[in-house]
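[1] Sequence and predicted structure, then a few things I'm wondering about:
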Amino acid sequence: MAIFTVISFVLAWAIALPLWLGEGLRSPLANLLVTTMMFVPTVAALTVVLVIEKPERKAEALGLVPLKPAGRLIGYLIVALFLTIALCLLALVVGSLFGVYPADFTHFSGFRQITEMQLAQAGSTELPMPIGALVALQFLNVLVSALFINLLPALGEEIGWRGWLLPKLLKYGPWPAILISGVIWGLWHAPVILLGHNYPGTPGWLALLAMVAFSTIMGGLFGWLRLRGGSVWPAALAHSTLNAAGSLFIVFVAENGRFDPLHGNITGWSGWIVPAILLLVLVVLGKFTPFAPTAKTTEEHSYG
């Protein structure tokens, strides 16, 4: 685990170094480098599995299999997709209740304002369709991004964090596994968080502390999906969906509304409340354990 962690951190900093030496997140290479960085945990896990551990079932050691029972896997993939979207939306509701996210859930005034400004820059003066249809398209965009665009980079992280690392930590118990993996995952983001990613304008130490808390809570839920779903795929889809649905704040913000991501949205403390409660319930109910198919279950799904 130490070797895996060192490789993950060293490679992440190495990839992000051009941003530190150049224009930071304003660099034209920023998106490419951040995306490349997401594959580092898989490289670290592959190195440990292929060079050090050398298990017989390498794909299983990485969490890529088993894919049976197929019905259970599909069920947890569906949960991963829609639960993550729901948590992102609930984060906006809770943020609105606490007064840290200026919301307009009925008229979408801020989204209309942003869209009209973008159209004006393109030389247009009218919305191409009703605002409700544009909102629906944003949700469709989330689904497309989650299922097709973000999935591979998210898998690049999840093979390392939840596919390989989390099961290794379970021997210490659920809470230590959640906390240790969450802290490692959060600190791993330091090369880009300290440049302003996710928490622009926030002091570096506070932004990194927030990222650790956010990663611990959401990573715990991703871990539950990985353990109960039987493989890393539900966790990867949840991660992919989070990266897509985290931008839904644009749809529901009030006109001229501004907020601090340290306080509002799924990245802020108000957005952690519902996921944290859900994670607590899952652990207390004993659900943070690997799914172990019975002989009967394996036989019933042997052709699935």
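    Happy to help now that I have it.
[2] Please make it C-alpha for all contacts and neighbour counts, starting now.
    Will do.
[3] How far does stretch 280-292 sit from its chain's centre?
    Centroid separation for stretch 280-292 versus its chain: 20 Å, with CA atoms, centre = their mean, to the nearest Å.
[4] Show me which positions of it end up buried.
    Buried residues in stretch 280-292, defined by neighbour count with 16 or more other CA atoms under 10 Å: Leu280, Leu282, Val283, Lys287, Phe288, Thr289, Pro290.
[5] try this one side by side with the last:
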Amino acid sequence: MGVLVFVVVAFGLAALLDVFVFLSGGLRGQDVALVWGVVRMYTPAAAALLSGYKWYRVRRSIGLRLVAVYLLAPATVFAALGLFVVLLTASGNYNPDRLMGLFASLQVPLDAATALLLVSVNAYTAAITLNALFAFGEEVGWRGFLQERLEAAGLGFVKASVAVGAVWGLWHASAIILLGYNYPDNRLAGVVLFPLFTASLSIPHAAVKKLSSSILPAASLHGAVNALWSTSILVTDLPIELAGLGPLAALSWGVVSLAVYAVMRFFKSWEGRSGC
């Protein structure tokens, strides 16, 4: 019952907000989009609280492992983006002209490598600071409440992670349809594609939470996705439905997810043998 209440409340609050913004003229201007995004990201936290989530479970002493996982979690996004660029290059679809054009419009003369480095540094800084704070609201709901409830109900780690990822993506459906979020040109396709994308990157979020026993690293990872993954649409001419938020992105994240899962299993196995 708790899971059902959570899903209904999280989806309902988000949809009400989307309808309000839609009737108010849509996502016009950065200020409106920012406020909408931040408020919306905390609807899963509100739903978790109303579904019986105990806020004291968020608190945890700050130990070396938590800090390390928190700071390293965003590296997962860099790995996925790197693989994404490799796949683009191998298929002949890598083209950084849009990224370079962005810097040119800012009158910043940089080569492609320097531009990517600058984007990466800025994205990482945002990921572990403001973006993590914003993403925290979602992670309380997705990994803090829903993941734990599904695993407690008998789903294994992988199945629960993929299920949470699918719900996470479907939660965006009203924003995609009403506001064109992420898929302005193909909204109905986006309702199908985005859950596939979020399902493909859900395992790393759940893994860093399990490794650290805290949702904070999941928030820094989520913050890194929000800060960095938009670069994926700037390095190819392929439509977003095929590349940055489509099958190519899901494939990249799927491979990285397998690697992260293997690392998690290794550390858990090592802890079991060492008695930690």
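    In hand now; what should we look at? What you are looking at is a predicted structure, and each value in this text was computed from that prediction instead of being measured.
[6] returning to that earlier point: and the buried residues of stretch 280-292 of the first structure, which two are the farthest apart?
    Across those, the longest distance by CA to CA is 16.8 Å; it joins Leu280 and Pro290.
[7] I'd say Gln151 of the first structure and Ser240 touch.
    Actually, residue 151 of the first structure is Leu. It isn't Gln. Yes - Leu151 of the first structure lies in contact with Ser240 (CA atoms under 8 Å); the separation is 5.0 Å.
[8] So for the two, which residue has more residues nearby?
    Ser240 (28 against 20; other CA atoms under 10 Å).
[9] Trace that one over to the second structure, please.
    In the second structure, Ser240 of the first structure lines up with Gly223, judged by TM-score structural alignment.
[10] Past the host helix or strand of its match, which element shows up next along the chain?
    Assigned by DSSP states H and E, Gly223 of the second structure belongs to helix 216-228. Downstream of helix 216-228 of the second structure, the next assigned helix or strand under DSSP H and E is helix 247-274.
[11] Spell out for me which residue occupies the centre of the first structure.
    Relative to the mean C-alpha position of the first structure, the nearest C-alpha, by CA atoms, centre = their mean, is the one of His239, at 3.2 Å.
[12] Okay, that residue and Leu147 of the first structure: tell me how far apart.
    11 Å (CA to CA, to the nearest Å).
[13] Who are the contact partners of the closest residue to Tyr70 of the second structure other than its chain neighbours?
    Sequence neighbours aside, Pro217 is the residue nearest to Tyr70 of the second structure in space, at 4.0 Å (criterion: CA to CA, 6 or more residues apart in numbering). With contacts defined as CA atoms under 8 Å, 6 or more residues apart in numbering, Pro217 of the second structure is in contact with Leu66, Val69, Tyr70, Leu71, Ala73, His205, Val208, Lys209.
[14] Any idea how many residues pack against Ala238 of the first structure?
    Residues lying near Ala238 of the first structure (other CA under 10 Å) number 33.
[15] Which residue comes closest to it once chain neighbours are left out?
    Among residues not flanking Ala238 of the first structure along the chain, Ala80 sits closest, at 4.7 Å (CA to CA, 6+ apart).
[16] Alignment lookup: that neighbour to the second structure.
    Match for Ala80 of the first structure (TM-score structural alignment): Ala73.
[17] Is it correct that its match is in contact with Leu216?
    No - using CA under 8 Å, Ala73 of the second structure makes no contact with Leu216, being 9.8 Å away.
[18] Tell me which of these two has more neighbours.
    For Ala73 of the second structure versus Leu216, neighbours defined as other CA under 10 Å are more numerous around Leu216 (29 against 26).
[19] What is the corresponding segment of the second structure for the helix or strand Leu46 of the first structure falls within?
    Element membership for Leu46 of the first structure (DSSP H and E) is helix 40-47. Mapped onto the second structure using TM-score structural alignment, helix 40-47 of the first structure spans residues 43-50.
[20] mind listing what's buried in the matching stretch?
    Thr43, Pro44, Ala45, Ala46, Ala47, Ala48, Leu49.
[21] now it: how far from the chain's centre is it?
    The answer for stretch 43-50 of the second structure is 18 Å, by CA atoms, centre = their mean.
[22] check the fit of that stretch onto the first structure and give the mean distance.
    When the first structure is overlaid, stretch 43-50 of the second structure sits 1.1 Å from its aligned residues on average, using mean CA distance after the TM-score superposition for the first structure.
[23] what does that stretch contact?
    5-7, 9-10, 13-14, 55, 137-142, 145.
[24] Looking at those residues, which one is closest to Asn182 of the second structure?
    For the contacts of stretch 43-50 of the second structure, the nearest to Asn182 of the second structure is Ala14 (15.8 Å; CA to CA).
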